[in-house]
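K.L.:
Take this sequence and fold it.
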Amino acid sequence: MKKITLLAVCALFSNSLFSQQWNGNTNSTDPIFRTGKVSIGTDNNNDRLNINGNLRLTGNSGNKIVFGGGSTAPTGTTYVGDDGNFHIRLDGSKLYLHPYSSVFLFDEPDPNPLLKKAFSMESNGVIGMGTDNFTCSGCAEYRLFVKDGIKTEKVKVEIAASNGWADYVFKDDYKLMPLHDLDTFIKTNGHLPEVPTTEQAIANGIELKEMNILLLKKVEELTLYTLQQQKQIDLQQKELQQQSRSLKELAEKVKNKD
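P.N.:
Below you'll find the model as predicted:
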């Protein structure tokens, strides 16, 4: 009997001790909370919640990790932690990843705007590097925006269909602009047909794939012009040779008569 009484007292004491660690109702549905720090799998108590191991959210009801803005944080801005080197920042509909700087935590002026925008992503999946400005004329179909240059070893551009390449210039039914018409066009407009003007290129930029195809088209047209001229030169040389032979034959006849 004494043992049973002792076990009951211990159980009540441990339950009382545990209940003192948390605030809230003692049922299984109402929230419980505490003002101290909680550590799981570790005795590290540097932060409010310290976990040694993985953190997994399970369920199929749209699990989320929600970060509430503090009194010093700008309205509508949520900050996700950093490791002293990089900082992840949620601001409205954009996600930012950039080198760490304490000024980015609040509304202080940015020391380098491009630094904060090192990597940004819009909620619709559009990605920016060095910029978060995804709004411009004709930009709706683009997914990657880069400020400044891109250095890479290779760039491969897909061609949607065979008629997207410029080899149709070599088809027998292709109408090549006569050279005298081309000369008139250049003198009037100051640029090649179909090629954007300087003003248009500055205002709208150029589409690299389209421009490469257009330049190939002009090279192929130039090749056709060259071949045409070579045919004319060959024909003229042949006519000159025939005239030269005819003159020699005529000269021989005249000489023989004398």
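K.L.:
C-alpha from now on. contacts and neighbour counts both.
P.N.:
Noted.
K.L.:
Off-centre distance for the helix or strand hosting Phe145?
P.N.:
Using DSSP states H and E, Phe145 falls within strand 144-146. Offset of strand 144-146 from its chain centre (CA atoms, centre = their mean, to the nearest Å): 4 Å.
K.L.:
and the next helix or strand along the chain from that strand, what does it pack onto?
P.N.:
Later in the chain than strand 144-146, the nearest helix or strand by DSSP H and E is helix 179-189. Helices and strands touching helix 179-189, as assessed by 3 or more CA pairs under 8 Å, 6 or more residues apart in numbering; DSSP states H and E, are absent.
K.L.:
I have a second one here; can you model it like the first so I can compare?
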Amino acid sequence: MKANQLLKSTIIKMQLVCICATIIMITSPYNIFAQSKTKVQKASGSRIEDSYTANDYYLYNKSGEMTGQKGSLRASSTGITLGTDADNLKITLKVNQTPAFEVIRGVNGDPTFFGPGTGWTRYIGAGPLAFFTRNRGMVNASDIPQVFVASEGQVGIGTNLSAVKSDNLNKYNLFVMKGVLSEDYAIGPKDNWADYIFKKDYSLLTYIDLEKFISINGHLPGIPSAQEIKSNGYSLHDMNVKLLSKIEELTLYSIEQQKEIIALKKSLEKHQLLEIRLRKLENSKK
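P.N.:
Alright, predicted model coming up:
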């Protein structure tokens, strides 16, 4: 008997708790999931209001009556929308009450992403980062991004680096499709240059050996073949060194040729002098 009375008492208490909880949920100013058109006024003039349809909910932060379905925050079955039609729209994310990141409606209505701090603004992803410019919101898996940043830090412009050979990925950090147009271009300091050609112990090929090498290989010594360039490309700095070495070798060949020309001229002058003397002797005998 006592057990039945205790059970009935417990059920009645649970029912009372459920009724109280339901009343609190319906009348609370934080109830954004109400299915009615009731507008609930919070303290300080802010308002949380349900939508005029059953599936959309709006959070307002304005005083006075609102008309239509425009709000600062909208939650629906298609996602969450932040923002109003105001020209000075700004969404600020704060960490410890300090602005960490802002999305601003900037010049001409352009969206502007702003890091208000004086330090770095970091964009971090566990995988690669891809940036697209499209007239439509979505992209296909096969679309090539305008800018691509690999997990290891390599940057591709107009390429996702999938066609780049692993050797080149290990050697370089920037890959640009179609080419680069620049008013100036510089290469950082390097410790290898082609001045070794002018050292006294440098062995310059003879004309005979040079001609033989070209006839067999079809390219200059020390210069990659057309097939090598087609397969592997080339380093701009390394190629500059190689081309300069050939210019310096040509300079040495020119100096050597000039010495031979001068020697031949002197020899020719001597022969001409001898020829003149011989003619004079022959004429004197006559």
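K.L.:
TM between them?
P.N.:
Overlay of the two chains. TM-score (TM-score structural alignment, normalised by the length of the first structure): 0.65; 200 aligned residues with a CA RMSD of 3.4 Å.
K.L.:
could you give me the residues in the second structure that the strand holding Phe145 of the first structure aligns onto?
P.N.:
Residues 174-176 of the second structure are where strand 144-146 of the first structure lands when matched by TM-score structural alignment.
K.L.:
what's the mean deviation for the matching stretch versus the first structure?
P.N.:
Following the fit onto the first structure, the mean deviation recorded for stretch 174-176 of the second structure is 1.2 Å by mean CA distance after the TM-score superposition for the first structure.
K.L.:
How about that stretch, which residues are buried there?
P.N.:
Within stretch 174-176 of the second structure, the residues scored as buried using 16 or more other CA atoms under 10 Å are Phe175.
K.L.:
who touches it?
P.N.:
If you take CA atoms under 8 Å, 6 or more residues apart in numbering as the criterion, stretch 174-176 of the second structure is touched by Gln154, Val155, Gly156, Ile157, Gly158, Thr159, Leu161.
K.L.:
which residue is nearest the centroid of the first structure?
P.N.:
Centroid-nearest residue in the first structure, with CA atoms, centre = their mean: Leu144, separated by 1.9 Å.
K.L.:
For the second structure, give the strand that spans the most residues.
P.N.:
What stands out as the longest strand in the second structure, according to DSSP state E, is strand 98-105.
K.L.:
Enumerate the positions of that one that are buried.
P.N.:
Neighbour counts using 16+ other CA under 10 Å place Phe101, Glu102, Ile104, Arg105 of strand 98-105 of the second structure among the buried residues.
K.L.:
picking that back up, check the gap between the residue nearest to the centre of the first structure and Gln232 of the first structure for me.
P.N.:
50 Å (CA to CA, to the nearest Å).
K.L.:
what's the answer for Glu210 of the first structure, then?
P.N.:
33 Å.
K.L.:
Please say which position in the second structure Lys238 of the first structure maps to.
P.N.:
Applying TM-score structural alignment, one finds that Lys238 of the first structure aligns to Lys266 in the second structure.
K.L.:
burial measure for its match, as a count.
P.N.:
Lys266 of the second structure: 12 surrounding residues under other CA atoms under 10 Å.
K.L.:
just to confirm, which helix or strand has it in it?
P.N.:
Here Lys266 of the second structure is covered by helix 236-285, with elements defined by DSSP H and E.
K.L.:
Measure how that helix sits relative to helix 207-217, angle-wise.
P.N.:
If you take axes from the mean of the first three to the mean of the last three CA atoms, to 10 degrees, helix 236-285 of the second structure sits at 140 degrees to helix 207-217.
K.L.:
what's the offset of helix 236-285 of the second structure from the middle of its chain?
P.N.:
57 Å.
K.L.:
Stretch 126-141 of the first structure too?
P.N.:
Put simply, stretch 126-141 of the first structure sits 8 Å off its chain's centre (CA atoms, centre = their mean).
K.L.:
and the end-to-end length of that stretch?
P.N.:
Stretch 126-141 of the first structure has an end-to-end distance of 10 Å (criterion: CA to CA).
K.L.:
which residues touch it?
P.N.:
Stretch 126-141 of the first structure is contacted by residues 114-121, 142-148 when judged by CA under 8 Å, 6+ apart.
K.L.:
How about Ala194 of the first structure: what's its closest non-neighbour residue?
P.N.:
Just to correct that, residue 194 of the first structure is Glu rather than Ala. Leu214 (8.0 Å; CA to CA, 6 or more residues apart in numbering).
K.L.:
Matching that neighbour against the second structure, which residue comes up?
P.N.:
In the second structure, Leu214 of the first structure lands on Lys242 (TM-score structural alignment).
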